[in-house]
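[1] when you get a sec, could you give me coordinates for this:
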Amino acid sequence: MTDAAPVHPVDAVPPVRYLAALGLQHVLAMYAGAVAVPLIVGGAMRLPPADLAYLITADLLVCGVATLIQCVGVWRFGVRLPIMQGCTFAAVSPMVLIGTEGGLPAIYGSVIVAGLAIMLLAPVFGRLLRFFPPLVTGTVILIIGLSLLPVAGNWAAGGVGAKDFGAPRNLALAAFVLLVVLGVQRFAPVFLSRIAVLIGIVVGLAVAVPLGFTDFGGVADADWLGVSTPFHFGAPTFEVSAIVSMLVVALVTMTETTGDLIAVGEMTGRKVESRSLADGLRADGFSTVLGGVFNTFPYTAYAQNVGLVGMTRVRSRWVVAAAGGILVLLGLLPKLGAVVAAIPAPVLGGAGLVMFGTVAASGLRTLARVGFQDNHNLTVVAVSVAVGLLPVGVPTVYAKFPDWFHTVMNSGISAGCLTAIALNLLFNHLPSRAGSAVAEVPDPGGLPGGRVQEGVEKPREEAV
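    Below you'll find the predicted structure:
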């Protein structure tokens, strides 16, 4: 009788009593971003409050279904890693333009076509995985983390548009939550340290309520039950200009999702292969089609939750599947969703600082395995990070450019990813020219002549 094969941590199912807490932690990490897209698009189109509320509940419902498909997997749909799905911010500007001219039906028509295109292109992107060696993946993960830090900073200051944005009391609350998270991680028992973010948010909320940070007025107005029905705002319309804009967005989201999937693969010890990458992207496309049908928007992997996986070291995909189930409940029970929405931005900001910083640190950990001596890898990282952070530091830098260029380059993640791929090809794949040759030095881990191949891991050294 042979022993059963050990279960990989990604496939391990934690005890039921832990699933709810760990899953809720993931929901809280992405909730603000999930509801932001329908709020921005609906607000720009001047939709009435009832329609805005409908967009939010529809978004949460499809977020949950999309997350379940991505984590659990159905046939060739789903990467089967701990990945949360949510509406992509890359589509906000194009959708606002489309919606103000053609209304919501024009948005949903273009979203459905974009989702179908992602499903068709998924195998093609899967074959491009060889262009993502550790040099590129580490750089992309680093850019993802650094790009998210301003989001946490805005939350900590009170949230964009808040009347008291930057008030010392907002930053003090965020700092308090950060200290609680760090204290729980350092001193609490193992399980409690795994839900340090959830504990920080709960404790922060408990402090925020008596200090007047919270407003539960929306809870009383929310319905107890809400079900999103297909094409609630009318049959979709298919306009060529809208479809072209959304196809550009589709390429951007595929690039971003590729970076997120590779990042989670690195953190969980289950490396993403060509087939699993294609399966993950195919799930993205199917979720986007569902979004167009059920009155919401394009979906992608959420980088916020990548940081949570790295920070908590909880690698089970079933934890994130539990989070997907919670999102489905929030989408069906608007009153419950309104309670979660009442969590003050500074509370989320304190938790976000450590989560998003963890993503950046994970990128540095991946880059630590790459050789940087006697090659051009440092240039690849330096320029890619600079290009990726340019739109983060100067959001209007590409405002005068055409819409398609703005859509691609204004996402720091896609801009940095494309730059890293291009520079890796330039310096490590194309034949050397005079003036760019790499010095010949003996290197047992490199190519003949001492060149280190684009991101191949350098020989590991024992820790001192």
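[2] all contacts plus neighbour counts: C-alpha atoms, from now on.
    OK.
[3] ranges for the strands of the protein?
    Applying DSSP state E to the chain gives strands spanning 85-87, 299-301.
[4] next one: the first one to chain centre, how far?
    Offset of strand 85-87 from its chain centre (C-alpha atoms, centre = their mean, to the nearest Å): 8 Å.
[5] likewise for the last one?
    How far strand 299-301 lies from its chain's middle: 7 Å, per C-alpha atoms, centre = their mean.
[6] which residues touch it?
    63, 66, 83-88, 253-254, 256-257, 260-261, 284-285, 287-288, 291 (C-alpha atoms under 8 Å, 6 or more residues apart in numbering).
[7] I have a second one here; can you model it like the first so I can compare?
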Amino acid sequence: MAGYDMTTDRNAPATPSVRNELIYQLDDTPAFLPAVFAALQHVLASFVAIITPTLIVGSVLGLGAHVPYLVSMALFVSGLGTFVQAKRIGPVGSGLLCLQGTSFGFLSVILSAGFIVKGRGGSEEEILSTIFGVCFCAAFVEIFFSQFIGKLRKVITPVVTGTIICLMGLSLIKVGMTDFAGGYGAEDLGALHHLALGALVLLTIVVLNRSSSQMLRLSAVIVALTLGFAVAWLTGRVDFSEMAEVPLISVPQPFKYGFSFDLVAFIPIAVIFLITPLETAGDLTANSIISKQPVKGPLYMRRIKSGVLADGCNSAMAAMFNSLPMTTFSQNNGVIQLTGVASRHVALYIAAILVLLGLFPMVGAVLQLMPKPVLGGATLIMFGTVAVAGIKILTEAGLHRRNMLIVSISLGLGLGVAAVPEALAQMPEMLRNILGSPIAIGAFSAIALNVFLPEEPVAEDDYDPEAHLHTVLQNRQDDACEDSLNTLSRDLDPAPRSN
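    Modelled structure (predicted):
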């Protein structure tokens, strides 16, 4: 059944203007070559982010033999998810040019779930069976709440979201630093040659990120990883001997490793599925701004609900095809502004490229050979960036006395149980496993305190329309569209600034 076209509403509110005029509007159909060129830039901007969570999970949980297939499936489902999100199938999909990819937000809770199974002697297949089974069930939390996104945002406010995102980044720093120093199980952990290789990647990202060229900034991580991989290969630290055993084609098999469920692993993952809808809403809002689409009114809300619903459905599909949960990527908003191409038809080319890459496990096999310090040099920055993103949200939400109390208690509990897990030793095993997750205990604390602590009245003199704007957009807009956001201040300002 053809979906409702949300791009042709005569009663829609005026569209915000953007600094750069679009070459192709949302419903335009570019010629083949411009479409392919734009699609390749989206893929290059997102490729590393799509595969890195899988590489990290495979490395930390010791799933080496399965990593090539898992990377292939990550690319495959990203292609399918991108198609669904842009094409809009019935009520599912935003109808925007936005790319779906593996979410970093779930890393810490998925690793925790894997360690639960590993701790009781589970095999690699049992670990994967539990991870994908739990993620499949938890995805329905987002599917359900997609229809109540407005009410959800009243409970999970920016102070809650910022606290949880900050905890996500901080709890993963140890993973990134361990890889930087040589990786889990390395006999020479911390050796100078490991640190030098990781530092090379890290410094390359820093230098390229400070470049005046937007293309270099977008490709900083890819260039740094390629350089690090090349140096490792030239110094004899990459062994291609096992590549001959990699099959030519990866055949997607639903629940290849079986289907298992664990309540203790489910709860923290379900909590994150309550957070991702808010992030997706912000990403879709930023995408709407850059694509010159309305950002308020029934058309906008329908787009947000359909986009979040697609996120949940795509995450369930990802689990079925043996991949980690997905979310709408934000870095592609910058690519749209860079290229001037907002046509959702380009997403069909993006989807085709990702699906084709996913069918060939050689891609995952080569990436698996990447030395841990190379990966650690990049992920250390990525995880730190996640934590800073949470801090930015908290700053924009306002760190007055009430919010500081919520953040302080939640961060203290989350980081506390991570540093001293023995503090929960006397609790029942199920409760200990649930609260032993920094994300879970921090999220429960932030949500409960946010609900029960009374709001502090805001004086009219303290009203800041720019802070209000960022709150409305859930603090998730890209730096690339910052100039465009400023033009919305007048429309979204419910009260004049007091003189």
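[8] now the TM-score, please.
    Once superposed, the chains reach a TM-score of 0.72 (TM-score structural alignment, normalised by the length of the first structure), with 430 aligned residues with a C-alpha RMSD of 4.8 Å.
[9] the contacts of strand 299-301 of the first structure in helices, which ones?
    63, 66, 253-254, 256-257, 260-261, 284-285, 287-288, 291 (DSSP state H).
[10] can you lay out the residues you listed as a markdown table showing distance to G349 of the first structure?
    Below are these laid out as a markdown table (distance: C-alpha to C-alpha, whole Å):
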| residue | distance to G349 of the first structure |
| --- | --- |
| C63 | 22 |
| A66 | 25 |
| T253 | 25 |
| M254 | 27 |
| E256 | 23 |
| T257 | 23 |
| D260 | 21 |
| L261 | 24 |
| D284 | 27 |
| G285 | 30 |
| S287 | 28 |
| T288 | 28 |
| G291 | 28 |
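[11] most neighbours among those, please name it.
    Neighbour counts for those (other C-alpha atoms under 10 Å) peak at D284, which has 34 neighbours.
[12] whichever strand or helix holds D483 of the second structure maps to which residues in the first structure?
    According to DSSP states H and E, D483 of the second structure maps onto helix 482-486. With the alignment judged by TM-score structural alignment, no segment of the first structure is matched to helix 482-486 of the second structure.
[13] how far off centre is stretch 80-93 of the second structure?
    Put simply, stretch 80-93 of the second structure sits 18 Å off its chain's centre (C-alpha atoms, centre = their mean).
[14] burial of W233 of the second structure, as a residue count?
    Neighbours of W233 of the second structure under the rule other C-alpha under 10 Å: 16.
[15] now do the contacts for E124 of the second structure.
    Neighbour list for E124 of the second structure: 62-63 [criterion: C-alpha under 8 Å, 6+ apart].
[16] switch to 10 Å and redo it
    Going by C-alpha atoms under 10 Å, 6 or more residues apart in numbering, E124 of the second structure touches 58, 61-66, 114, 117-118, 257.
[17] what are the ranges of the helices in the stretch 101-250 of the second structure?
    Ranges of helices in the stretch 101-250 of the second structure, per DSSP state H, counting those that start in this stretch, are 107-119, 124-145, 149-155, 158-180, 192-209, 214-218, 220-234.
[18] next one: the first one to chain centre, how far?
    For helix 107-119 of the second structure, the distance between its averaged C-alpha position and the chain's averaged C-alpha position is 18 Å (C-alpha atoms, centre = their mean).
[19] quick check: T407 of the first structure touching A90?
    Yes: using C-alpha atoms under 10 Å, T407 of the first structure makes contact with A90 at a distance of 6.6 Å.
[20] so A283 of the first structure makes contact with G73?
    Yes: between A283 of the first structure and G73 there is a contact under C-alpha under 10 Å: 8.3 Å.
[21] find residues that contact each of those two.
    Common contact partners of A283 of the first structure and G73 (C-alpha under 10 Å, 6+ apart): 67, 79.
[22] so which of the two has more stuff around it?
    Between A283 of the first structure and G73, counted using other C-alpha under 10 Å, the more crowded position is A283 (31 against 17).
[23] returning to what we had before: any residues in contact with both of T407 and A90 of the first structure?
    Counting by C-alpha under 10 Å, 6+ apart, the shared contacts of T407 of the first structure and A90 are 246, 248-249, 252, 414.
[24] how about JSON lines for those residues, with distance to V319 of the first structure and neighbour count added?
    Converted to JSON lines, these look like this (distance: C-alpha to C-alpha, whole Å; neighbours: other C-alpha atoms under 10 Å):
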{"residue": "M246", "distance to V319 of the first structure": "32", "neighbour count": "28"}
{"residue": "V248", "distance to V319 of the first structure": "33", "neighbour count": "19"}
{"residue": "V249", "distance to V319 of the first structure": "29", "neighbour count": "26"}
{"residue": "V252", "distance to V319 of the first structure": "28", "neighbour count": "24"}
{"residue": "S414", "distance to V319 of the first structure": "28", "neighbour count": "28"}
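[25] farthest pair within those residues?
    Greatest spacing in the shared contacts of T407 and A90 of the first structure, by C-alpha to C-alpha: M246 and S414 (15.2 Å).
[26] ok, K458 of the first structure to V136 of the first structure distance?
    Separation of K458 of the first structure from V136 of the first structure (C-alpha to C-alpha, to the nearest Å): 15 Å.
[27] swap in A29 of the first structure?
    A29 of the first structure is 26 Å from V136 of the first structure, by C-alpha to C-alpha.
[28] neighbour count: those two, which is higher?
    Neighbour count, other C-alpha under 10 Å: between A29 of the first structure and V136, V136 has more, with 31 against 23.
[29] identify, from the shared contacts of T407 and A90 of the first structure, the entry nearest to A106 of the first structure.
    M246 (10.8 Å).
[30] N428 of the first structure and P49 of the first structure, how far apart?
    From N428 of the first structure to P49 of the first structure the distance is 54 Å (C-alpha to C-alpha).
[31] more neighbours: which of the two?
    Neighbour totals were compared for N428 of the first structure and P49, and N428 leads with 19 against 12 (other C-alpha under 10 Å).
[32] since that was my last question, I'll sign off now.
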